[in-house]
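Colleague: the following block contains a protein sequence and its predicted model.
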Amino acid sequence: MPQYNPPLRDLQFVLHEVLDAVGTLKQLPPHADVDAETIDAVLEEGGKFARDVVAPLNPVGDAEGCTLDAASHEVTTPTGFKDAYARYVEGGWPALSCDPDFGGQGLPHVVNQCFYEMLNGANQAWTMYPGLSHGAYEALHAHGSDEQKRLYLPKLTSGEWTGTMCLTEPQCGTDLGLLRTKAEPQADGTYRLTGNKIFISAGEHDMAENIVHLVLARLPDAPSGSKGISLFVAPKFSVNPDGSLGARNGIYCGGLEHKMGIHGNATAQIVLDGAVGSLVGQPHKGLAAMFVMMNAARLGVGMQSLGLTEVAYQNAAAYAKERLQMRSLSGAKSPEQPADPIIVHPDVRKMLLTARAYAEGGRALAVFTTLLLDQELASDDETVRADAGDLVALLTPIVKAFLTDNAWIATSACLQVFGGHGYVREWGMEQFVRDARINMIYEGTNTIQSLDLLGRKVLGDNGAKLKKLGKLIAGFVEDEGVVESMQEFVNPLADLGEKVTKLSTEIGMKAFQNPDEVGAAAVDYLRVVSHLVFAYLWARMAKVALEKEGSGDPFYTAKLATARFYFAKLLPETAALIRSARAGAAPLMAMDAALF
């Protein structure tokens, strides 16, 4: 069975040594009293919970899956899932970053995000249950009425109830303008919801006494398309004015999807049969309200893949140090043994370092982005809030798409390290690969994320958000460009920054003539810009490691080696990606559709 160890040392490095999280947080009124000791203590305990309680259930969930009772529409989760969730609630973990007005602990979002990385590394399928609840909490906190907040937020904060987002329907996935679920107004101010939803993660289970569904539907007078969508809250059990549970609502699980991975999470087909719901926010403005949850979910999916990348790396590295196969090409490294451990072979090291570089770079990106989110939500400086919000908007599709693409690469490489054993279930590696594959698809496919980045976040505002990122990078390059030891990191960073500016302008000019040019370039473009962000963060990490290399701590030696690997072996893919992006739409659109 695979093992998981929380990467506390690296989390502390990124939080405190590279990004000075506490210094940033102390400038935010709600977090003025936060300190490194508190953050570290919370994450240490969170890591123990992930390692000791949640991780052992990962293979159990994969083997057992969830079971639906067709008569009662009730779902039973795998052995141990319910008990682990009870311990999660008992420990107060759901409330970490929630509003104290609703029973939350009020800690920064960045602390919660680091905790969720560890939970996902331990067991992605289990973590999706509380993860979606947190997204439902955020949406209601931002757009719910006072009455909705009073009824739902304390229970979501405590974890007594869980939440879902009910968007997808059989005929529409990303294109929510095709949505058909109906909402009929009632005399008492409620609505009757009728329709069918599919692919609803954590849509039905036995881990909490109630499930709060956020449902997209159309009012009778709704205009067509995405501008006619409203958001409703429809609980599994109705909620009385005093907060107690009432009758079973007309929203239930009609079936479970049989999936490639994340077997421990109930991916439900949800039937709305006159379910009673209440309107969240304004009529026909539901998509904007749901985007609060969708953006939280996109950051959460990035955390899922970051966790998988880390746990796959840990197990592959441990295996490579022990597995004996052949001799090193440069001569025996363990002559006392019949063969050398496979970690002596260059290509094994390449696979391991690829996973390690993507894990550590992804961790830096996740913390960097969530610190910006804390600034956007909590700063009392309007300019700081606006700038942070723009950067969060720019980075969200990168966190979702780049980290999930990288996890697919990394988990597959780590399986390869195991050779034939990686293909066998008992080692656990093939589960990581299967679980990682969904992350590139749901919460908006990575192509959708790429279109969002290039079309909306870059070209949509004439590069204003991208320029804010560029200003950060340019400032770092200017400060460090004169430091001899930093040249190997600063020079390629500066070079890529110039190329991204040129490429963005070029694609924008072509898009004026043919909008398909955006679609043709978007996926390549996102990966190029993602590498720019990674290069910036890896250069910052290298700077700290260089300054502390003389301490004798092998942590910094390893960090520098990984940074050098990233710049030498992974960053160069941007050259091919830029060339592909420049090739444009013609090679893709020239063939008649009938010839496919």
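Modeller: Cool, got the structure. Numbers count the residues shown, from 1 in each chain.

Colleague: when you work out contacts or count neighbours from here on, use the C-alpha atoms and nothing else.
Modeller: Fine.

Colleague: residue 255 sits in which helix or strand?
Modeller: Applying DSSP states H and E as the criterion places residue 255 in strand 251-256.

Colleague: okay, one more to line up with it:
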Amino acid sequence: MSAYKVSLRELRFFLWELHKTDQNFLTRAPFNDKNRTYYDALLERARAFAYELGKAYQASDRQECHLLENGKVEIPKEFHGLWQRYKEEWIQVLGIDSESQQPALPPLIRQTIQEMFMGANPAFMTYGGFNFPAIKLLKLHATAAQKATYLRKLQRYDWDACFCATEQQAGSDLTAVTTVAKPLENGEYAVSGEKVYISAGMHTLTENTVYFVLGRINTTTSTSYSLSCLLVPRFWPNPETGELEDNHVECTSLLRKMGLKSCANTQLVFGRTGTTRAVLLGDRKNAGLLQLVPLMNQARMSTAIIGLGLASSAYLHSVDFAGKRFQGRAISRTSDASAPACSHHRTRRRAAHAAGNEGPGRRLPWPAR
């Protein structure tokens, strides 16, 4: 049984009645090739997959991730099958068409589907969760060569991406970042340093991971204006052979977060066992924070969507329980010791509302009257 609950009636009210998505998006290009019926059916498909994600949530959280003696990270077994389904069934639906450069879905509908998936299993959704903003960053800032190397792999989710900013001694103070990159030949850099709290930082779901690393180019100047964004692949793509070579990125420990223990929350070390090679995003020094502003905004929105999905599911679980819990005798028979117990009138109304049998509302504390 899935641990996740969702009300499609709420979501449809949010899309079609509150925000009038059909009028505001489906009547104009590039979204006018599909109608509301198509998207209602898509929401039902998304709910079915969200229930599958929800079934794996509790068991995978108990299973956790493990750092093996050989330095590899073991993630819950269920995630491998779910990942293949996610790639085959949802990446193209949720992604961006590489030729037209147009969004595949109206933003509100995409966000609604993401809310279901993230609310059902936020730990699983961290894997590949950074691909969407990483693709946006590459399109905005990368050189032609960098786009040719990384973009299509990330769009297909053959590779995934991670954002690496936090360091143990720095916390959220980016002026204290000490990761350094020294110039090599051919415009490459050698990166050395450590990053911590890297969500989905190491796993075997994809053949490679591209780390977007905040560091300093050959300097330890402690200002946020001397930070650069470095593209550090876990395995270096050899431009001549096309083979992936070890790039000396190590996972030294896994951190446990409540409810996210099946997310490989890693501490990563660069350049300790050999040269960790990197390229500078867009070949621009000291522009890391400027380049990463869209990413940070997207990350905050994604965190909020996780909270909304979880809160909505928790609310519906509460309504379901309240609808079944006996509250006492009916008020008209409070003094009758022989009267049977019954649920409260408003409790019944809440249950009816959650089941879609009463007036519309979007996460309202009481049903609309």
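Modeller: All right, it came through fine. Because the structure is predicted, anything quoted here is derived from the model rather than measured.

Colleague: re the thing from before, for the strand holding residue 255 of structure 1, which helices and strands make contact with it?
Modeller: Using 3 or more C-alpha pairs under 8 Å, 6 or more residues apart in numbering; DSSP states H and E as the contact test, the elements touching strand 251-256 of structure 1 are strand 267-280.

Colleague: and the strand it packs on, how far out from the chain middle?
Modeller: Centroid separation for strand 267-280 of structure 1 versus its chain: 26 Å, with C-alpha atoms, centre = their mean, to the nearest Å.

Colleague: got it, and stretch 4-18 of structure 1?
Modeller: Using C-alpha atoms, centre = their mean, the offset of stretch 4-18 of structure 1 from its chain centre is 18 Å.

Colleague: cool, stretch 226-243 of structure 1 as well?
Modeller: With C-alpha atoms, centre = their mean, you get 26 Å for stretch 226-243 of structure 1.

Colleague: and the end-to-end length of that stretch?
Modeller: When the termini of stretch 226-243 of structure 1 are compared using C-alpha to C-alpha, to the nearest Å, they are 33 Å apart.

Colleague: what sits up against it?
Modeller: 151, 176-179, 210-219, 222, 245-252, 275-287, 289-290 (C-alpha atoms under 8 Å, 6 or more residues apart in numbering).

Colleague: and if you look at stretch 289-302 of structure 1?
Modeller: Stretch 289-302 of structure 1 is contacted by residues 113, 116, 131-132, 135-136, 138-139, 142-143, 165, 231, 280-281, 366, 396-397, 399-401, 403-404, 439, 443-444 when judged by C-alpha under 8 Å, 6+ apart.

Colleague: that one vs structure 2, average offset?
Modeller: Compared with structure 2 after the fit, stretch 289-302 of structure 1 shows a mean deviation of 1.1 Å (mean C-alpha distance after the TM-score superposition for structure 1).

Colleague: now that stretch: which residue numbers in structure 2?
Modeller: Residues 291-304 of structure 2 are matched to stretch 289-302 of structure 1 when aligned by TM-score structural alignment.

Colleague: and that stretch, which residues are buried?
Modeller: Residues 291, 292, 295, 299, 302 are the ones in stretch 291-304 of structure 2 that count as buried (16 or more other C-alpha atoms under 10 Å).

Colleague: re earlier: so which of the contacts of stretch 226-243 of structure 1 sit within helices?
Modeller: 151, 286, 287, 289, 290 (DSSP state H).

Colleague: re the thing from before, equivalent range in structure 2 for the strand holding residue 255 of structure 1?
Modeller: The aligned range for strand 251-256 of structure 1 in structure 2 is 249-254, by TM-score structural alignment.

Colleague: list of residues touching that stretch?
Modeller: With C-alpha under 8 Å, 6+ apart as the test, stretch 249-254 of structure 2 has contacts from 65-67, 71-73, 202, 234, 264-271, 276.

Colleague: got a list of what the spatially most central residue of structure 2 touches?
Modeller: The centroid of structure 2 falls nearest to residue 129 when counting by C-alpha atoms, centre = their mean (3.5 Å). Each residue near residue 129 of structure 2 by C-alpha under 8 Å, 6+ apart is listed here: residue 161.

Colleague: what of residue 319 of structure 2?
Modeller: Going by C-alpha under 8 Å, 6+ apart, residue 319 of structure 2 touches 347, 350, 351, 354.

Colleague: repeat the analysis, applying 10 Å as the threshold.
Modeller: Contact partners of residue 319 of structure 2, counting by C-alpha atoms under 10 Å, 6 or more residues apart in numbering, are 313, 325, 347, 348, 349, 350, 351, 352, 353, 354, 355.

Colleague: so can I have CSV of these showing distance to residue 90 of structure 2, neighbour count and secondary structure?
Modeller: Putting the contacts of residue 319 of structure 2 into CSV (distance: C-alpha to C-alpha, whole Å; neighbours: other C-alpha atoms under 10 Å; DSSP: H, G, I helix; E, B strand; the rest coil) gives the following:
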residue, distance to residue 90 of structure 2, neighbour count, secondary structure
313, 21, 20, helix
325, 38, 14, coil
347, 37, 20, helix
348, 37, 17, helix
349, 36, 17, helix
350, 33, 23, helix
351, 32, 21, helix
352, 32, 17, helix
353, 30, 21, helix
354, 27, 26, helix
355, 27, 17, coil
